[in-house]
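Engineer: Sequence first, then the predicted structure, then my questions.
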Amino acid sequence: MKPFWIVFVVLVAAAGGGYYWWNHQAAAKSQGTEASEKAEGKAKGRKGRGGPVSVRTITPKRQPMPVLIDAVGTVESQHSVAVHPQVSGVLTAVRFKEGDYVKKGQVLFEIDPRPMRAAVEQSQAAVRRDEAQLAQARAQEERLRSLVDKDYITRQEYDVAATSAKSLEATVNANRAALDQAQLHLAYSRIVAPISGRTGSLGVRAGNLVSAGTGGSPLVVINSTRPILVAIPVPQRHLDDVRKQWGSLDLKVEIAADRGEQTLVEGRLIFIDNAVNPATGTILLKAEVPNEKEQLWPGQFLAARIVLRIEPDAMVLPEGAIQPGQEGPFVFVAADGRARVKDVVVDRQIGEQVVIAQGLEGNERIIIEVPPTLAANSPVVLAGESGRGKGKGKGKGKVNAESAPAGAPSGASEPATQEAAKTEERQ
């Protein structure tokens, strides 16, 4: 019986191994077929999409561009005055509204004038009394002078009369000064605007007792706004350029609400500080702006742009052509049917235009509107190319292309299309 069971086990094992081998071969064949179909579909899909990426290019422009200094400026008043009363008394009237624009000499406040008017009248009475006494003393001095010359009276009697006249004269002068002071205090009961400008919030209302002097809070603060100043701290490396240009002409300063936005007003540079701030490494400049429409307000932070000069032949590219990189900005250049990477040095940006300092010759075809999938050495075809392939993906399309003018999308060249076709064949 043992040989029988041995033969039976061998036969079962052989059958199981054959079944497993047959299943494995079928699965492998099925997977190979699917992979082949997918690969063929992908290849056909790539051929259907055309392979190379279609791009638009321009050549760098040469044009005049301003040389600028961009900074953040702070608006400040040319004159700021805190109005304090110069006499004490009860505030009876406020002749303006908070925030009004007032002119120099305009009445702002009134203090009860009755005490000051009484003081004026008292001083006037004292002056009249002393003037009458002085007239009498002078007349007495004249009579005694003629008598002393004839020795009818003693010299001492005459000297007493002369001294009395001089004393009364001094008293009259003192009373006149007191009268002037009283009249001045009466004038101070009407508080007028010392400058033209915009008023702030009121520090006191009518009916309150105010005291002369500057110890307390001001009645109101007036800031001049026409014209107005913009304080602009700039890095010290710009100091030489600013001084050279400022010495030969007025430097224009453009003021905007934020960098890149439309210019609100223009002014001119009027001040360069006499020392660099050692804590920040900046030099303070100030520009004067007419501000007739009061677009600038004291305390505002604004974008300031100082126009140093005009560079007559700057190399310019649109902002979209510049790509950020870990080692600095770069551009894609279409050359030999490929997207080549070229590092550039950006000097400045003005609006949507970028001035290139280094990295380009000026005749390159710079790719603009860069597709997100574009990478270094990717095959590209210039927008506007068209071609027909012969055969099943092996034909070489023949293209006629013309060069685009500087700054406009360019056409394609025949070698670029042939290179793209070869790439497609290899895929």
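Structural biologist: Okay, I see it.
Engineer: drop to CA atoms for contacts and neighbour counts, all remaining ones
Structural biologist: Noted.
Engineer: May I ask which helix or strand encompasses the most centrally placed residue in the chain?
Structural biologist: Centrality entry for the chain: nearest residue to the mean C-alpha point is residue 303, 0.6 Å, by C-alpha atoms, centre = their mean. Using DSSP states H and E, residue 303 sits in strand 301-318.
Engineer: go on, residue 232?
Structural biologist: For residue 232, the host element (DSSP H and E) is strand 228-235.
Engineer: want to compare, so here's the second one:
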Amino acid sequence: MNGTSGKCIPKAFLSVALILFLWGCGEKIQPGNKSAASAPAVKARTAVAEMSGQAVVHEAVGTVTARTKAVLSAKIMGTVTAVHVRESDRVTEGQLLIEIDPRTVSAHRKQAEAGLAEARKAYEAAVAARDSAASMAELAKATYDRYVNLMKNESASRQEFDEVAARHRQAEAGLNQAKAMVEAVSEKVRQAEAAVAASRVMDGDSHITAPYEGVITQRFVDPGSLAAPGSPLLAIRAVSGHRVDLILPEHLTPLVKPGLSVVLTIPALSQPKITGTVMTIVPFSDPASRSFVAQVDIPAVAGLQEGQYAKGRLEIGNAERLMVPVNALIQRGQLTGVYWIDPEQKARFRLVRTGSIEGSDIEILSGLKPGDRYILEPNAQIVDGALVEGLS
């Protein structure tokens, strides 16, 4: 008993001491009910979001290409004996570019000339045979006429008259046959003359010349290569100008017409922005990408080269859009927003989704609606929940 009560006395003493300590502290520290001072209103320029008529702009990518270009191919079979140009060489119209061994062409020409000579001799023979047949027919006709008179006077027998009439008909048939032969041989002569003319044209095909002033862009053969009809030899582009081929989605086909102005950006140029005009709409779509090509004519600009990257902006109509100044936007990491003024005149950070930029304005696709008031140029003093005093 004594041991147990001795242990309880210290515990009771500690509890009483703790209560007295807390009571003493309560008397020294009086709780306060001081009201927080109201934050002053922040002055800022505000504006009301509203819809406005804006051009509908579509951006497309494309490639700079030569306005006129060609692949020069062989027309005859033969060995390439000389190539006088390389890539990037500038050439003039009519300049000799490639030579092909002309021996095969020469053999064809000689063969055609021999055929023409043979046809002409056959024609001469046919004409002589026709003239002979004409003489025989004339004699047979005269004999026939005499026997007709003799038959009237009964001075010739019927047998003699029939023989003369048969020879007359035979002579007429022979003359007609001779005339037909002359016509047939005459046609062969014309064919042989055409073959000779073609072979003479082929003589020129052994020399490949530049069709216009331009620049060689590709070389496909070297001396010793075998050229065949249709095989490519050189690629050339004219120096007369360039165009940009823009790739557009097929749903824009009714909206893009020749004559439409296009603002082009070509980063490789010192003057990156130029204005072009839609020249041609390629009349078919790519079934794989569901797109079509618009050929845009562009002015001559220093530094243009085939294959350069280009980006075009096309105005394809007008629409009502909600636009705000770019300066009104606030970037918080990956988030974009504006300070919207609520009915209590307090600034509220509101996320927005943006669209295309037109000059100093940007399109708001969502997050702000017409009639909403927002801060034009937010600064560091403006925070979410701050009271705003709008300035005109």
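Structural biologist: On my side now, so go ahead. The model shown is predicted, which means the values in this text are computed figures rather than measured ones.
Engineer: Mind giving me the packing neighbours of the strand holding residue 232 of structure 1?
Structural biologist: Other elements packing on strand 228-235 of structure 1 under the criterion 3 or more C-alpha pairs under 8 Å, 6 or more residues apart in numbering; DSSP states H and E are strand 61-76, strand 282-289.
Engineer: isn't residue 66 of structure 2 right up against residue 236?
Structural biologist: No - applying C-alpha atoms under 8 Å as the test, residue 66 of structure 2 and residue 236 come out as separate, 9.5 Å apart.
Engineer: okay, and the common contacts of the two?
Structural biologist: Residues touching both residue 66 of structure 2 and residue 236 by C-alpha atoms under 8 Å, 6 or more residues apart in numbering: none at all.
Engineer: ok, these two, which is more surrounded?
Structural biologist: Higher neighbour count among residue 66 of structure 2 and residue 236: residue 236, with 26 against 21, using other C-alpha atoms under 10 Å.
Engineer: Same question for whichever residue in structure 1 pairs up with that one, what's its three-state structure.
Structural biologist: If you follow residue 236 of structure 2 across to structure 1 using TM-score structural alignment, you land on residue 222. Per DSSP: H, G, I helix; E, B strand; the rest coil, the secondary structure class of residue 222 of structure 1 is strand.
Engineer: residue contacts, the equivalent of the residue nearest to the centre of structure 1 over in structure 2?
Structural biologist: Taking TM-score structural alignment as the criterion, the aligned counterpart of residue 303 of structure 1 in structure 2 is residue 311. Neighbour list for residue 311 of structure 2: 59-62, 246, 264-266 [criterion: C-alpha under 8 Å, 6+ apart].
Engineer: List just the nearest of those residues to residue 338 of structure 2.
Structural biologist: residue 59 (26.2 Å; C-alpha to C-alpha).
Engineer: Find the nearest non-adjacent residue to the closest one, please.
Structural biologist: Distances taken as C-alpha to C-alpha, 6 or more residues apart in numbering put residue 313 closest to residue 59 of structure 2, at 4.6 Å, once the chain neighbours are dropped.
Engineer: quick one: that neighbour and residue 58 touch, right?
Structural biologist: Yes - counting by C-alpha under 8 Å, residue 313 of structure 2 does reach residue 58; the two are 5.7 Å apart.
Engineer: Between the two, which is the more surrounded one?
Structural biologist: Each of residue 313 of structure 2 and residue 58 had its neighbours counted (other C-alpha under 10 Å), and the higher figure belongs to residue 313 (17 against 14).
Engineer: distance of that one from residue 389 of structure 2?
Structural biologist: According to C-alpha to C-alpha, to the nearest Å, residue 313 of structure 2 and residue 389 of structure 2 sit 40 Å apart.
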